[in-house]
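Q: Below are the sequence and a predicted model; questions follow.
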Amino acid sequence: MLGEKIGTVQEGNQEDLVVKAKQFDIAVGDILLILSRSHRKERVFIFRVLEIRNKLYGEGDEKKVANNLLLSERAVKPSEELIYLEIRGKVLGYVQREEDKWVFYYPSRIPEPFASVYRPKRGADEVLADILRNEISGNLFVGFLRTGGNTPNIPVYLPSDFLAMHMGIFGTTGCGKSNTMMVLIKSAIEANMKKPRTIGFFVIDPHDEYAFGSGENKHGIHHIVECLPDQIRKNVIGEFYYLTPVMSGTRPEIRPYARELKIAWSEILPSDIISIKEVKEQQMALLYLAHAKWKDQWIKRLLYTDANQLADETDYPLVTVLAVKRRLSFLHYSKVFVEDSNLSVLPQIIKQLENGNILIVNTSLISEEEQFLLTTIVSRTIFSLRAALKSSSYWDEFEKHAEIRLPATFLGKAKNFLKDFYISHSDGKKLVLKQVEELPVVLVTVEEAPSLMKPELMKHGSIFKDISRQGRKFRVGLLIISQQVTPIDNTILSQINTEINMQLGNEREIEAAINNASKNLRGYQTEFRILRKGDALLTASYRMMPIPIHVPLFDKLCVEFIERMKKSEEVVEGQDVSIL
């Protein structure tokens, strides 16, 4: 039932075991199953291979045989019957049958001595999938289970509700992070094809590669959008899904689904600037004073008013005024941040996210600080709205809380559509609000995370630190994408509850990933070193074991999805797309 018997348990404890096995083709990373029947209870222990050694029966004989073979051409190699494998690895846990289903337990027990060890048969994945069902279920596809160098046809999912507990994708250049993001975006679209839509996804695309693909991916998210039936597309994609700073540089076929990215100066708060730039105490105080004094016009006054006049009006030294002007000067030349509030699409962005839609933002044509400010403003706005909602039972209470937290320019445009999302019913006297738990999870990607989440920027407070600590209760999550783990602030790292760890650049980063993981990865150093492109170790606080996965090429998944859409005669929202 469990597969092919390859050996027996030799020794070990409840976490680390040594298996004595025949000369089979075993690889680091393979998952083996150990059948235990101790105390009249049948259990299956899940064992992950971390180290393999060739051994010869007879202590010390390996050296003698090697010397003989080296020195004499007539020396005879030992027969295969005299050679065995010594396999060391980790017990990930065990399962046992309870009421006709497998229940997973942490490794608090040990299999009996000389228990049989099995390798799941290739091509017969049902047994392993059934055993691991609780560890790989959910509604957001991330990849296929990986065992050593093989990838069984066992899909691995994440539950979208846990995205609000924050997620990290860590890996060096070329390891497959962009492909992983495209797979996640596609998965979010598929998850949202069921009622109710569960994920609002704000995706930063620093290389403008997600919409049409690049490199190995000849298809992109736009091909998914285009193949959807009209009604599904209208409901799942919404009014648009692509944001770009310059519409004239956008491919014609995507323009019906695109908007030009503009954010008004009046929608920026001092805390947004402080979150992306290092400022001294006096400069920070001047920013807050200007906002308190001039409200929505604070940036305009700081940029356009003569420095000497500002020094007189604010009673701050000229050197401080000049320093603040320099820090705001990038807004003068920005394609994204504009003085005219009528051009802003921030209300539309929030509307899309609250509606459970995806947004891909092309930031390849703007500076890093513009990208960081955009991510900060969107994160702060959705977080503030959800916090105001959580603090209120009725619409009039929500309005008061929102007016304290958010710029009037934004609220004036957003109130009408926010009523559609936030109001549950009227009790005859007042408008009763929904619970936050009834709304989609909103996931915001943070690209180039080390530059935005370094400790130096966290010392004066940051919306990202606030979201990392409190976002779960407001159903707002961060998806942090980084080549490195070490530069990111420890407070942020400690709040990430789902990690997709891919190839990393050096031993220091590997050690940091192991320390940061939500599940114990001690002993996995060797596996980190042999990860291939697309391979990853998936850990999550709500799972009981680390799951090795391979993220398939988006192109293949996209072509399969398009074919499913073509074959389906009729698709209605709410239908399980997996049957199409």
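A: Happy to help now that I have it. Numbers count the residues shown, from 1 in each chain.
Q: switch to C-alpha atoms for all contacts and neighbour counts from now on
A: Fine.
Q: Which elements pack onto the biggest strand by length in the chain?
A: Secondary structure of the chain per DSSP state E: the longest strand is strand 83-98. On a contact count with 3 or more Cα pairs under 8 Å, 6 or more residues apart in numbering; DSSP states H and E, strand 83-98 meets strand 16-21, strand 43-56, strand 101-105.
Q: Check which residues of it are buried.
A: Of the residues in strand 83-98, those with enough neighbours to count as buried (16 or more other Cα atoms under 10 Å) are 83-96.
Q: cool, stretch 3-12 as well?
A: For stretch 3-12, the neighbour count (16+ other Cα under 10 Å) marks 3, 5, 6, 7, 8, 9, 10, 11, 12 as buried.
Q: got another, please set it beside the one above:
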Amino acid sequence: MAVISMDSLIKQLGKRFGVLAESDTYQLTVVAENADVAVGDLFLLPSRRGGQERFYIFRTTQYANIMNRALEIDDIARNKLTMPDSYLSQNLAEELLIKLTGIVLGYAEAKEREWTFHKPRRLPEHLSNVFRVDPQQPEVAEVMRSLLASQLGDEGLYVGDLLAGEQALEGVKVFLPAYALSHHLGVFGRTGAGKSNLMMVLLKAVMDYNQAATQQKSQEVNKPLVSMLAIDPHDEFRFWHGAIGGKDGVHGIVKGYSSEERKALVEPFYYLTAREVGEKGLERQVMLSRADVLPDDLSSISEFSEQQVAFAQQQFALWGEQWIGRVLLGDTQGGAGGFEGNVDFLSGTVAAVQRRLSFLRRGQTRLFLPFDPDVGYEYESLLPEILCALERGRILIVDTTLMGEMEQFLLTTVVARSLFTLRRTLRSVARVDELPRAIREAFGNDDEQGQVGLRTLADDLVQRVEDGRLPYGEGGVLKSPDQLPYVNVVVEEAPSVLNPQRMKFGSVFRDISRQGRKFGIGLTVVSQQVSEIDDGVLSQINTELVMALGNELERKEAVRNASADLSGFERELQVMGKGQVIVSASYKDVPLPVQVPEFDQME
């Protein structure tokens, strides 16, 4: 199919709005007739410079009222004030103009079959005509879809419609590719900017994508599914506004599935909570075990000194999966006579570690169950099932309203670290029969070397590999991480976990930020603050969804860390309305202003 011609597209743009006055590769100045414009409005400049058909896309950052002839507008204002009747009798309508200043986002160039978008390395000719991208004209939306097709995307995860000034261009949909969730996203915005609604729209987009991908598998089109571990600190995502007459949330989406779709896309569960939920269904009470936790998990979410870290690691080496119970009981002396690391620590160090573990005492947590088989506390944990679900393309919403802050952070850390360990182990072996031993070693369990590690968890995971519940082999052939779902872990209240102080003793999130993409694991970092997040994590984020930010420091940090150049968008980051977001990504040549739809109003 031939590309739509420039002349055909110009006809759809309607009346000329203005004329190009000055230009360089960063900034354009346009003179136009008096009209109501807004910062952020979009304009198109057709050009045939050098014999090549191009449309330049211009975004206004400021504008001013000017006069046509050599008239000083302050003199006219004084005349209007002192001589209103005689002055207003004159017809000055033709003298009133506006001057727009803004940035060149880039240009679309005509090729054989499509318009391709390029960064702003060229300029339109002198005195080019300028056309306004008017959201009230449906024809203009069609033009923008043609010119920006390579930037908008046509499949994947729908996040909203392109924003022109203060209004969305309905039908000009913006998509993120599904693989973006195997990399890292940043969702930044102040309170009230619409982050929760954005996350709800993103969850729906993932579920819609998985549903379509599952249907295509029957046609032998193999697209990886997407999994998300979505932390929900306000318990919103399950029912959304269904209780007050609004739209049902993920519960409503699941309810609309057929029984076959629930089996393929939802089972064994989609909603995890610390509350009791009665009969086991697709909603489940989440329980983990102390036997799932490593010392590094705790030092990455709480303040530990070097001596305290060394003591915790020594106790894990001595007691393995029972180390937390032994430390809390004060039994910190034996268990492995002759162990090289069995050195004495100051009583203050021991007491400090006990205080940091106190939230895991029996009776102080409903989430992490004790583990001591000698006195009847067997291994009870949903962690293996959670890992299996994430490896099969599932959305898991975790209600954390009844969890303490430390419980929430530890849950996220343990799941992320366990999944990362499994994916890395899978990449390290060449055959399926090598996996059991590799998994045990990865979780610190090597009986030949006298290392207990996380033995019970490793036993459970090995059993699930062998019976197929962990889908790492097919027909005796080992799968690679590329054949498994893209997995994304949402880190809510990110500055509390991803700040530089927490990173000094290591963190699974730092490891995932640096290496996760090669194993198909990504992070979604949700925060009101950009400045408080570790620079090493920020530098690895390659998709930013930036909403209104509260102060100048945060706006500067958002601009500095953006994957695409956000110069010229600084003012919008202060005045953007609810649900408005700038999408910046390494795989898009231009930042895109987007209006996220209200989930309640989505079909």
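A: The structure has been received and is ready for your questions. Since the model is a prediction, treat every value here as computed from it, not as a measurement.
Q: TM value for the aligned chains?
A: Scored against TM-score structural alignment, normalised by the length of structure 1, the superposed chains reach a TM-score of 0.91; 549 aligned residues with a Cα RMSD of 1.9 Å.
Q: For residue 368 of structure 1, find the nearest of the helices and strands packed on strand 83-98 of structure 1.
A: For those, distance to residue 368 of structure 1 was read as Cα to Cα. The smallest value, 40.4 Å, belongs to strand 43-56.
Q: post-alignment, the next helix or strand after the closest one versus structure 2, mean distance?
A: Sequence order places helix 61-71 as the next helix or strand after strand 43-56 of structure 1, per DSSP states H and E. Superposed on structure 2, helix 61-71 of structure 1 shows a mean distance of 1.5 Å to its aligned residues (mean Cα distance after the TM-score superposition for structure 1).
Q: mind listing which of the buried residues of stretch 3-12 of structure 1 are in strands?
A: Reading strands off these with DSSP E, I get 5, 6, 7, 8, 9, 10, 11, 12.
Q: Between the residues you listed, which sits nearest residue 195 of structure 1?
A: Distance to residue 195 of structure 1 across these (Cα to Cα) is lowest for residue 5, with 44.9 Å.
Q: hey, where'd the helices end up in the stretch 351-500 of structure 1?
A: Assigned by DSSP state H, counting those that start in this stretch, the helices in the stretch 351-500 of structure 1 fall at 368-390, 395-405, 408-422, 449-452, 455-458, 463-474, 490-495.
Q: okay, the fifth one sits on what stretch of structure 2?
A: Using TM-score structural alignment, the residues of structure 2 aligned to helix 455-458 of structure 1 are 500-503.
Q: what's the matching stretch in contact with?
A: Stretch 500-503 of structure 2 is contacted from outside by 299, 300, 301, 302, 303, 510, 533, 534, 535, using Cα atoms under 8 Å, 6 or more residues apart in numbering.
Q: give me the number of residues near residue 215 of structure 2?
A: By other Cα atoms under 10 Å, the residues close to residue 215 of structure 2 number 14.
Q: Surely it forms part of a strand?
A: No: Residue 215 of structure 2: not assigned to a strand; according to DSSP: H, G, I helix; E, B strand; the rest coil it is helix.
Q: about what we covered before: will you turn the buried residues of stretch 3-12 of structure 1 into a markdown table that also has distance to residue 386 of structure 1?
A: Output for the buried residues of stretch 3-12 of structure 1, formatted as a markdown table (distance: Cα to Cα, whole Å):
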| residue | distance to residue 386 of structure 1 |
| --- | --- |
| 3 | 50 |
| 5 | 54 |
| 6 | 55 |
| 7 | 55 |
| 8 | 55 |
| 9 | 53 |
| 10 | 55 |
| 11 | 54 |
| 12 | 50 |
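Q: in what helix or strand does the aligned residue in structure 1 for residue 560 of structure 2 lie?
A: Alignment note: residue 560 of structure 2 maps to residue 515 in structure 1; criterion TM-score structural alignment. For residue 515 of structure 1, the enclosing helix or strand under DSSP H and E is helix 507-516.
Q: now swap in residue 386 of structure 2 and tell me
A: Counting by DSSP H and E, the element that carries residue 386 of structure 2 is helix 383-390.
Q: Show where that helix falls in structure 1, residue numbers please.
A: Using TM-score structural alignment, helix 383-390 of structure 2 pairs with 346-353 in structure 1.
Q: Have a look at how far, on average, that stretch is from structure 2.
A: Compared with structure 2 after the fit, stretch 346-353 of structure 1 shows a mean deviation of 0.6 Å (mean Cα distance after the TM-score superposition for structure 1).
Q: can you give me how far that stretch is from the chain middle?
A: On the basis of Cα atoms, centre = their mean, to the nearest Å, stretch 346-353 of structure 1 sits 21 Å off its chain's mean C-alpha point.
Q: Need the residues that contact that stretch.
A: 199-202, 238-239, 262-263, 358-359, 378, 381-382, 410, 413-414, 417-418, 442.
Q: Just the buried ones from the residues you listed?
A: Neighbour-count burial (16+ other Cα under 10 Å) is assigned, among the contacts of stretch 346-353 of structure 1, to 199-202, 238-239, 262-263, 358-359, 378, 381-382, 410, 414, 418, 442.
Q: and the match of residue 560 of structure 2, how far is that from residue 58 of structure 1?
A: Look at residue 515 of structure 1 and residue 58 of structure 1: by Cα to Cα, to the nearest Å, they are 39 Å apart.
Q: before we move on, what about residue 457 of structure 1?
A: Look at residue 457 of structure 1 and residue 58 of structure 1: by Cα to Cα, they are 61 Å apart.
Q: And the two? Which one has more around it.
A: Neighbours per residue (other Cα under 10 Å) separate residue 457 of structure 1 from residue 58, with residue 457 holding more: 18 against 9.
Q: what about that one, distance to residue 487 of structure 1?
A: Going from residue 457 of structure 1 to residue 487 of structure 1 by Cα to Cα gives 12 Å.
Q: Which neighbours do the two have in common?
A: Shared contacts of residue 457 of structure 1 and residue 487 (Cα under 8 Å, 6+ apart): none.
Q: Alignment lookup: residue 156 of structure 2 to structure 1.
A: Superposed on structure 1 with TM-score structural alignment, residue 156 of structure 2 falls opposite residue 139.
Q: burial of the residue lying closest to that match once chain neighbours are set aside, as a residue count?
A: Leaving out its chain neighbours, the residue that sits closest to residue 139 of structure 1 by Cα to Cα, 6 or more residues apart in numbering is residue 159, at 5.4 Å. For residue 159 of structure 1, the neighbour count with other Cα under 10 Å is 13.
Q: Verify the contact between residue 159 of structure 1 and residue 140 for me.
A: Yes: the criterion here is Cα atoms under 8 Å, and residue 159 of structure 1 meets it with residue 140 at 6.1 Å.
Q: And for the equivalent of residue 542 of structure 1 over in structure 2, the neighbour number?
A: Using TM-score structural alignment, the partner of residue 542 of structure 1 in structure 2 is residue 587. For residue 587 of structure 2, the tally of surrounding residues (other Cα under 10 Å) stands at 14.
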